[in-house]
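A.B. asks: Provided below are the primary sequence and the corresponding predicted coordinates.
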Amino acid sequence: MNEAFLRYEKGSEVFDISFRYVDETMNVDRQFNFSRQITESVNNFLKRVDTNVCKIINRKVERKRKKNAALDTSALPNDNVDTGKIMLLKDDIKVDGNVLCKNLLQDSAKLKLVIFEKMFLVKQNAPYIINMLLPSSMLVGFPTYPSKFESLYTDKKQSIFNWYKNDAINNKSNVWTHVGSGFLYEPNVSDIGCNLKISCEPRNESDSGCNMEVESKNVVEAGPGPCPFDIRHQFTKHKLLGRSFRIMSYNILADTYADSDFSKDVLYPYCPQYALDMDYRKQLILKEIIGFNSDIICLQEVDRSVYEHDLLPSLYMLNYDGVFITKNEINEGLATFFNQERFEKLRFEYSVIAKNIDFPRFTTIWSKINNNKTKERFCSRNTTIQVTTLRSKENQSEILIIGNTHLYFKPDADHIRLLQGYYTITYVHEIAKKIQEENPECNVSVLLCGDFNSVPECGIYQLMTKNYVPETCEDWRSNTDEAIENVSLTQDLCMSSACGTPQYTNYTPEFSGCLDYIFYEKDKFEVEQIIPMPSKEELTLHTGLPSVVFPSDHISLCADLKLKE
């Protein structure tokens, strides 16, 4: 039996209904969607259905009449409601046309819609796809997926996705060849020059909905070939188990910064413009992330749209969950993902540092700063710290506190960064202490990832790894007008850098150096493996980063850690 899909939430003033009407004789295959007021009568609703369906049929009839004058169209009535050709049935009994639609919405079981003797079983709040689109850029060897997927009552993991290709140049018969299944598809060389089509039958645990198909507007193109991260992936072919886990940190270069005239003409003039486009870069970013098989992923400079339409949907299908915050009003921010098979999220919290300077541990230091210019500059920043608390599913007594941040970037702001770094480590530590108090039987351990915009010679690295920054530290005087006097810092966590201090985690013609870190409690973890960094030859092959094979101006960090017994 055909199906019509009714969508209605209690309390709403409208309902939606969709169905696919197929008449092979008249060569009609059309999806119809209606949005109606619940207070209208059944007759009014059916008249609207009648008008829309007959409009399509009449067009077909008129075209056939012109081609074949002998065609008999008398069998098609002009008023189908009156002649009983379009009706609603309840328990196989015709519904009174004067009944209001809202009365039927209270109980839509055993409701059927009849259109020209075709019977449609009405299914209320079945899985339904609102919108699905394919991306404008599809590259051989890189994951392709719906660039937009909006649905109701749908579990994507339960849904059925199939991929097809059609040679846009040579295949004029519109024949589609099945090439893959699943939400993610990786085009191969034979797909070059072909359009792709995806079909989805939306499902949830108990029901299925109307299938939707979408074709790509563009064809599959050749990719850049092997990327430096493909070599690094040789060290991360397998997922970890037990007390070992893999963690990565990566500033992925927000589109809001890459897609500007300044970036294209001044910062990255050596990089082809197509390779700066996020539609291109996000395919490389996602392949790089997936290939590391990490359990915890901390990302910086994540555009909201990239998180919502690319990273979260794709990684969710690979059993990750994620959290995201923007840096105050700016439309990019921080994202942390974790492997749901190995961790459950206990808590998530964040702090916009400049908005919370009354944080108890920080306010003591803040009160010692007498330079108002420094305070004004500090408070004008939208730097944020996000903290995700995870419990190991394999070792229930182990809880991880995952901090993720991106500190201020200006070259003359070492003093600002140092204060931000102090806030960050103490904020994470306070959360860890609170979690420990709530779970005294558990071992609570801290990890802090991010782009700290600070080289190892600066105070932040000393604060994290040596626990102390003296008042004589040069960072306090990185800007003469904003110099900080008589302030020293201490913190109590015994931290170390999981990847050490690579020569480069950021490489551009303007600057190259180590700015990114994965800090861990060295008395709680041991490092089992550091994923090798790209060589300088790889970094300079295309002058600098980003490039056609490096999607960001930063290099991802990745390490395998093991919880000590």
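C.D. replies: Now that the structure is in, tell me what you want to look at.

A.B. asks: please make it C-alpha for all contacts and neighbour counts, starting now.
C.D. replies: Will do.

A.B. asks: next, residue 55: secondary structure please.
C.D. replies: For residue 55, the assignment made with DSSP: H, G, I helix; E, B strand; the rest coil gives helix.

A.B. asks: and it, how many neighbours?
C.D. replies: 12 (other C-alpha atoms under 10 Å).

A.B. asks: how about residue 98?
C.D. replies: Neighbours of residue 98 (other C-alpha under 10 Å): 11.

A.B. asks: assumed it was part of a strand.
C.D. replies: No: counting by three-state DSSP, residue 98 is not part of a strand but coil.

A.B. asks: what's stretch 291-304 in contact with?
C.D. replies: With contact meaning C-alpha atoms under 8 Å, 6 or more residues apart in numbering, stretch 291-304 is reached by 230, 233, 236-239, 245-256, 326, 331-339, 342, 404-406, 449-451, 558.

A.B. asks: mind running it again at 6 Å?
C.D. replies: Here stretch 291-304 makes contact (C-alpha atoms under 6 Å, 6 or more residues apart in numbering) with 233, 236, 239, 245-254, 331-339.

A.B. asks: filter those residues to the buried ones?
C.D. replies: Buried subset of those (neighbour count, 16 or more other C-alpha atoms under 10 Å): 233, 236, 245-254, 331-339.

A.B. asks: let's bring in a second one:
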Amino acid sequence: MAAAGRASSKMLRAFVRNSEGESDITISFCFNGKRHHLHRPKAQPLSQTLQRISLTIAKSLQGPRIKNKKERMSSADSPRPPPPLVSLLKDDAETVPEDVLNVNAWTSDSLFIIGDQRYHVIVNNPRIIKLQVSDLVFEGSPLVPQVSLEFASINYCKWSWLRIDKSASVQVGSQDLEMATMDSTYTPSSMKLAQLVHEGVIYWPTRADIDHHLLLQCTPFRSAEEAGNPVYYHTSRVRPQFSMKAIRRRQEHTPTPLSSSSQLRVISYNILSEKYLGKDPENPHPFYFYCNSFVMQSSYRYSLFIVEILGYNFDIACLQEVDEGYFNLSLLPIMKEVGYDGAYSRKTGQVAEGEAIIFRSSKFDLVQSSVIPLIPYLQSSTSCKDLYKSIQEAQPVLSNLMRKSSVLQVVILKAKDDNRYIIVANTHLSSGPEESFIRLMQTITCSKIISDTVTEFERSLSPDAKVSVIFCGDLNSCPCTGGYQYLTEGFVSKSHVDWTSYQYEAIPSCGCKPSSDYRSALDEELLRKMRDELLENYEEEEQEKDDQRDDPIPPPLQSSNTFNGLDVRNDIPLLDACGPLEYTHYRGVFVSVLDYVLVSREHFEIQKVIPMPSHEEVTENFALPSESFPSDHLPLICDLKWK
């Protein structure tokens, strides 16, 4: 067995960390019941390092420092133990020359000796730096450990999940990771009262686990044979499944995946990023004053989201406000476990959230994935040249437009069973309450990108290939806006109010907003105060985003004229697959249709739209998110069929 595997012998072990790119090595060992960690320069001769170790051991043998002066003077006359003899042998026999530098002296075939104690040297032992599991555990919601490794590969790690008897005393969390690295004999006492329930990285708690703690054991491996010490993590008790009657009613319409290769089920869902909830669940963002702290915890919302979305048996899901860490560490591993794959696109600037497209691996192959920042495309592409030149007259809003971080995520999928391709586009446009002009420009830019992508991609295909379009996202635009009309009707007139909305101090009234019947029954004065506070918070957040941007903002061309609009045509008019709807976003003080699934008219027919939750279900806990819904948006779900 390799050197790391030798760690199972009864001889003591000394661990040497010799990481490439660092100037020091770390030597760790236990002596006389005490752990020692010494950082020494790689370029230092071995003799100096051994001398330092000897002095360190001698000092530790003297006992604790005496604070009383008389006692300290008395102890000075007592004989002190001499520093122990410290040496390093190669192949258990040959002494390593003391002029050899540390970087070369400490190897996995060497023997480290302190007095009469002998240690096998383990260099760069596979180890776990961090192991964590969700602090809330629910029946039916998958557990994905968050693990950080050193000198190990996630592909070789071994995972075991055990159910602990209810009588066992358990402390939630992981053991001392430093101790785990050095002590191969440690096992938690709960192991004696635990039953193995699963082997593998992801575990889906069952009904039998309810009210039990779970024990996760992870053993790091560098290769199939080179193993480090296992690390253990105790979860909190497993809770019963969520209260999700409204979601279950929607899932009744999607009990199984669509079996036909000519059909596909599509979802668009803004899942609500953690970035916008406030830093403290006990003191959430003013937008969500009505949410209790339990609902605001990411471990609750994300667990509910996974159970919800998988129950829809979708083929393609376009998600917005997806935190980058959540996608990489949890969402994508879970989706791959159940037969999906996906791609992620982060917004520009320093905001660590963006869009994600998930697709069923048995139905589609990924051909291409890209992320296109909207503003650079508007400025530089040939298809947007005339548009960008024309809007230079809109000076009051142009600088603000240049600062926006929105992107268009574009994924090209090929159907496995025939010569059909889908260009799936996904975006989240600006949300400012006075940014109709900006959203219109962003929408037109998205459409230009889609049209250019279709044209360019079709050139590489055979004549019999068919290319269709699905455009999803949170457009932050209701159906009366210029952007929506441009996408669905193929044209926006220069007289549309969105072109000149930046000139108004007040927002023009929207004719398609939900009626007062859909407003929460709040005191009007309270509503006004809340709206004022939300607008103030929005302005502060936008300024903070601008301050964090790390890319230069090109100045707009100077003009003294006033911009009064532009007639713009859309090359690929789309069909609103799920509309009309009463609302897709319900935050109590703001209710509107913001989310869409838009598809190319000539390629798709709409077979079924999954009914939205009732208004009574949405408002059961005042507004969204809530105990029953993980986001302040509702997912749009529809079944399509290729023509």
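C.D. replies: Done, it's in. Please read all numbers here as calculations on a predicted model, not as lab measurements.

A.B. asks: map residue 505 of structure 1 onto structure 2.
C.D. replies: The criterion is TM-score structural alignment: under it, residue 505 of structure 1 has residue 584 as its aligned partner in structure 2.

A.B. asks: which residue, other than its chain neighbours, is closest to that match?
C.D. replies: residue 593 (4.8 Å; C-alpha to C-alpha, 6 or more residues apart in numbering).

A.B. asks: and residue 431 of structure 2, by the same measure?
C.D. replies: residue 476 is the one closest to residue 431 of structure 2 (C-alpha to C-alpha, 6+ apart), at 5.8 Å.

A.B. asks: tell me the counterpart of the one you found in structure 1.
C.D. replies: By TM-score structural alignment, residue 476 of structure 2 lines up with residue 453.

A.B. asks: same check, this time on residue 537 of structure 2
C.D. replies: Counting by TM-score structural alignment, residue 537 of structure 2 has no partner.

A.B. asks: same thing with residue 257 of structure 2?
C.D. replies: In structure 1, residue 257 of structure 2 lands on residue 238 (TM-score structural alignment).

A.B. asks: so its match: helix, strand or coil?
C.D. replies: Quick answer, by three-state DSSP: residue 238 of structure 1 is coil.

A.B. asks: can you get me a residue count around it?
C.D. replies: Residue 238 of structure 1: 12 neighbours (other C-alpha under 10 Å).

A.B. asks: let's verify the match of residue 476 of structure 2: helix, strand, or coil?
C.D. replies: coil.

A.B. asks: so it touches residue 515, yeah?
C.D. replies: Yes: counting by C-alpha atoms under 6 Å, residue 453 of structure 1 sits close enough to residue 515 to count as a contact (4.7 Å).

A.B. asks: wait, the residue nearest to residue 431 of structure 2 sits on residue 596?
C.D. replies: No: with contacts counted by C-alpha under 6 Å, residue 476 of structure 2 stays clear of residue 596, the gap being 9.6 Å.

A.B. asks: need the residues touching each of those two.
C.D. replies: By C-alpha under 6 Å, 6+ apart, no residue touches both residue 476 of structure 2 and residue 596.

A.B. asks: please say which of those two ends up with more neighbours.
C.D. replies: The neighbour comparison of residue 476 of structure 2 against residue 596 (other C-alpha under 10 Å) goes to residue 596, with 30 against 22.

A.B. asks: need the three-state assignment for that one.
C.D. replies: Going by three-state DSSP: residue 596 of structure 2 is strand.

A.B. asks: state the distance from it to residue 621 of structure 2.
C.D. replies: 25 Å (C-alpha to C-alpha, to the nearest Å).

A.B. asks: before we move on, what about residue 383 of structure 2?
C.D. replies: Relative to residue 621 of structure 2, and taking C-alpha to C-alpha, residue 383 of structure 2 is found at 47 Å.

A.B. asks: which helix or strand contains the spatially closest residue to residue 503 of structure 2 that is not a sequence neighbour?
C.D. replies: The shortest distance from residue 503 of structure 2 to any non-neighbouring residue, by C-alpha to C-alpha, 6+ apart, is to residue 396 (7.7 Å). For residue 396 of structure 2, the element it lies in under DSSP states H and E is helix 395-402.
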